[in-house]
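1. let me see the structure of the following:
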Amino acid sequence: MSNVEVEPAEVTCTSTPGNVEILEPRDVPLGGPRAMSVRRTLPQKQRSFIGAWCFCDHYGPDDHKMDVAPHPHTGLQTVSWLFTGEIEHRDSHGVHAYVRPGELNLMTGGRGICHSEVSTTRSTTLHGVQLWLALPDASRDAPRDFQHYSPPAVHQGNATIKVFLGELAGEKSPVRTFTPLLGAEIVLEPNATVTLDIKTDFEHGVLLDTGDVKIDETALTPGQLGYIGTGRSTLTLSTTAGARVVVLGGTPFGEEIVMWWNFVGRTHDEIAAYRDEWQAETDRFGRVEGYPGNRLPAPPLPGGRLRPRGNPV
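-> Coordinates of the predicted model:
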């Protein structure tokens, strides 16, 4: 998904281990006043990363149609995970695929890619999460790539778990990533409690989609993201009414990035150069075939230079 804010904020991020904290979502309208609204928990001033996860939009259930024209990405991977609906994906790597509930679509932007996203006529309601992964400096110019995976549902107690990235509950995803990561959907039955073994060198985030959930004794409301720092070996989730959560994790990223619009780079000048190349339609991003419309133009850069903004110590 594109970040189609009219005036996207610039973000320079650092990753530092922190204590357990609640990240509140902020409502962001995408594509104008009549377009879909999302609840964004990453990035924000309170925290910019969870592992390499640097962007988290949670949307729906929404009856708005999605029609995002071809737009660019650099230095990141996009992770699409739906609960309801269907989205048609086309990209400049030549991939034509569909995003469906319970199926992972992971696209590598690397040096540069562009893609379009359109909800299909079979889709009446959209509900899901759109996530970005920052690529480490050594791999951020990786070639374009696309991976699709349908994880099996595994059961632990009264919890149903789908591991789309990394490893959890004895299930391991075959999807390749550039840093150690975890991504999983967990559905808890009413009055369920589950304790999961987690990696002590990972930090984790628990996004509550629907229902009610507690992380140990800390309650979340829908849309909130509960952050847990490194050093823990277990994660306990409990619910009264039932819940669906998305668990994100990874080793602390340990690098600074500059993120503006749909670009991830390291400096203001890099971001400005990416924007110029997109506007000039260079080969860095390629072309999307089959989309019946024009490319999405880049918004103007801010008046000043993009400045660092990271996690508080």
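2. only C-alpha atoms from now on, for both contacts and neighbour counts.
-> Noted.
3. so who does the closest residue to Glu24 other than its chain neighbours touch?
-> Among residues not flanking Glu24 along the chain, Gln224 sits closest, at 5.2 Å (C-alpha to C-alpha, 6 or more residues apart in numbering). By C-alpha atoms under 8 Å, 6 or more residues apart in numbering, the residues touching Gln224 are Ile22, Leu23, Glu24, Pro25, Thr41, Leu207, Leu208.
4. and for comparison, fold this next one:
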Amino acid sequence: MSDLDTSPDEQLCEPSPGPGPVAELFPAREVPLGGVRGVFVERVLPQRDLPTVGAWCFFDHFGSPTVTKTGAPPNIDPHPHIGLQTVTWPFTGQIRHRDSVGSDVEIHPGQLNLMTSGRGIAHSEYYSEDAPASHGLQLWIALPGNATQVDPHFEQHRELPVYREVGVQAIVLIGSLAGRTSPARAYTPILGADVRLEPGATVTLSLNPRFEHAIMAIGGDLTVADTQLEPGPLLYLGTERTELRLDTAAGAHFLLIGGEPFAEELVMWWNFVGRSHEEIVAARDDWENRNTERFGPIAGHPAEQRIPAPPLPGLHLKPRKRRACH
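-> As a prediction, the model looks like this:
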């Protein structure tokens, strides 16, 4: 997974205390993947006033039927990451993942790829032309300060715990929900769950009140926290909720994310998550100077096959404060 924007904004994401229970919609932005073949994704994180939900700091919906321009995601050549975990969750299609720690796997719908960059990793993603058009979600999780220098590693989970009750099924991608805990390794208290409601269902999900939560509808009709939610935007639900009532007439499919409000400042630029402008500059220099101790080679890709880093902005970063959502 890569942010292919050739002119990425540099952002300082400041921590903020939880606002209590709220229900605020944040629209998706249509973002071109570097202008490649006119392919767009819908991005709901980061937002100017909502840079993170827990440690979730980046959230793309690719292959969505709601974007005005469509097309298969492009093959993404080797590129670097620091300071984050990447989460890939496809609904259709097949994706081949290769990285600098030796992973070479294909992911299918219902399987989870989780890559932890730590101090530095490089990877590529190629989409199968023999499979149906790719559609799915790609997200980043910011690593806390005590984990930013961990050894990079990759894990694929082909079996994930499922919570089932009348009218609802939830696959727990990471963290815990309703007594089910994912085997995916987390470095902060966090939750990600793929939830489907049957037509006519009214369901109440128990939540961790210490977490802030948000929902993005993928399909169907959904009413949550007295808010009608269409596919596309992110519904931010705030903190201090012990449960959540969900209603649907025709059935619904959505992603529920959450986590303890992230208590650290984050600087996000291109494919890097750091703590300072200087840290981002150093990572960019290491990538451009081909520092193989930090960003090793990827088997099957020649050295010249790589995405170059875009130029850094001419100015030092400016703080971007998270607006209270009331």
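5. how far away is the aligned partner of the residue nearest to Glu24 of the first structure in the second structure from Asn146 of the second structure?
-> For Gln224 of the first structure, the aligned position in the second structure is occupied by Pro233, per TM-score structural alignment. From Pro233 of the second structure across to Asn146 of the second structure, the span is 32 Å (C-alpha to C-alpha, to the nearest Å).
6. just Pro308 of the second structure next, same as before
-> Taking C-alpha to C-alpha, one finds Pro308 of the second structure at 29 Å from Asn146 of the second structure.
7. more crowded one of these two?
-> Pro308 (15 against 8; other C-alpha atoms under 10 Å).
8. helix or strand for the more buried one, which one?
-> Assigned by DSSP states H and E, Pro308 of the second structure belongs to neither a helix nor a strand.
9. show the contacting residues for it.
-> Contacts for Pro308 of the second structure (C-alpha under 8 Å, 6+ apart) come out as His79, Glu288.
10. ok, Glu86 of the first structure touching Pro101?
-> Yes. Glu86 of the first structure is within contact range of Pro101, at 7.3 Å (criterion: C-alpha atoms under 8 Å).
11. the more surrounded of these two?
-> Comparing Glu86 of the first structure with Pro101 by other C-alpha under 10 Å, the one with more neighbours is Glu86, at 22 against 18.
12. quick one: map that one onto the second structure.
-> Match for Glu86 of the first structure (TM-score structural alignment): Gln94.
13. you'd agree its match is up against Gly136?
-> No. Gln94 of the second structure is not in contact with Gly136 according to C-alpha under 8 Å; the separation is 10.3 Å.
14. tell me the residue in the first structure that is farthest from the middle.
-> Distance from the centre of the first structure peaks at Asn191, with 29.1 Å (C-alpha atoms, centre = their mean).
15. what's near enough to touch it?
-> Asn191 of the first structure neighbours (C-alpha under 8 Å, 6+ apart): Ser238, Thr239, Thr240, Ala241, Gly242.
16. if we go to 10 Å?
-> Asn158, Ser238, Thr239, Thr240, Ala241, Gly242, Ala243 (C-alpha atoms under 10 Å, 6 or more residues apart in numbering).
17. can you find the partner of the first one in the second structure?
-> What that stands for is Asn158 of the first structure. Asn158 of the first structure maps onto Gly167 in the second structure, by TM-score structural alignment.
18. so how far is Asp247 of the second structure from its match?
-> 10 Å.
19. mind listing the shared neighbours of these two?
-> By C-alpha under 10 Å, 6+ apart, Gly167 of the second structure and Asp247 have these common neighbours: Leu197, Glu198, Pro199, Gly200, Ala201, Thr202, Val203.
20. hang on, the third one packs against Gly167?
-> In other words, Pro199 of the second structure. Yes. Pro199 of the second structure is within contact range of Gly167, at 7.7 Å (criterion: C-alpha atoms under 10 Å).
21. what residues are shared contacts of those two?
-> By the contact definition C-alpha under 10 Å, 6+ apart, Pro199 of the second structure and Gly167 are jointly contacted by Asp247, Thr248, Gly251.
22. what is the neighbour count of the last one?
-> Residue neighbour count, defined by other C-alpha under 10 Å, stands at 18 for Gly251 of the second structure.
23. do you know how far the equivalent of it over in the first structure is from Pro25 of the first structure?
-> The alignment partner of Gly251 of the second structure in the first structure, by TM-score structural alignment, is Gly242. Plainly put, Gly242 of the first structure is 21 Å away from Pro25 of the first structure if you go by C-alpha to C-alpha.
24. contacts only, for the residue most central in space within the first structure.
-> Nearest residue to the geometric centre of the first structure (C-alpha atoms, centre = their mean): Leu131, 0.7 Å. Each residue near Leu131 of the first structure by C-alpha under 10 Å, 6+ apart is listed here: 1, 42, 53-58, 77-81, 106, 248.
25. show me the residues you listed that map onto strands.
-> The strands, defined by DSSP state E, take in 42, 53-58, 77-81, 106, 248 from the contacts of Leu131 of the first structure.
26. just the buried ones among those residues, please.
-> Taking 16 or more other C-alpha atoms under 10 Å as the criterion, what is buried in those is 42, 53-58, 77-81, 106, 248.
27. let me see the ranges of the strands in the stretch 151-300 of the first structure.
-> 153-156, 159-165, 167-168, 171-172, 181-188, 193-197, 203-211, 213-215, 218-220, 225-228, 234-238, 243-250, 257-260, 263-265 (DSSP state E, counting those that start in this stretch).
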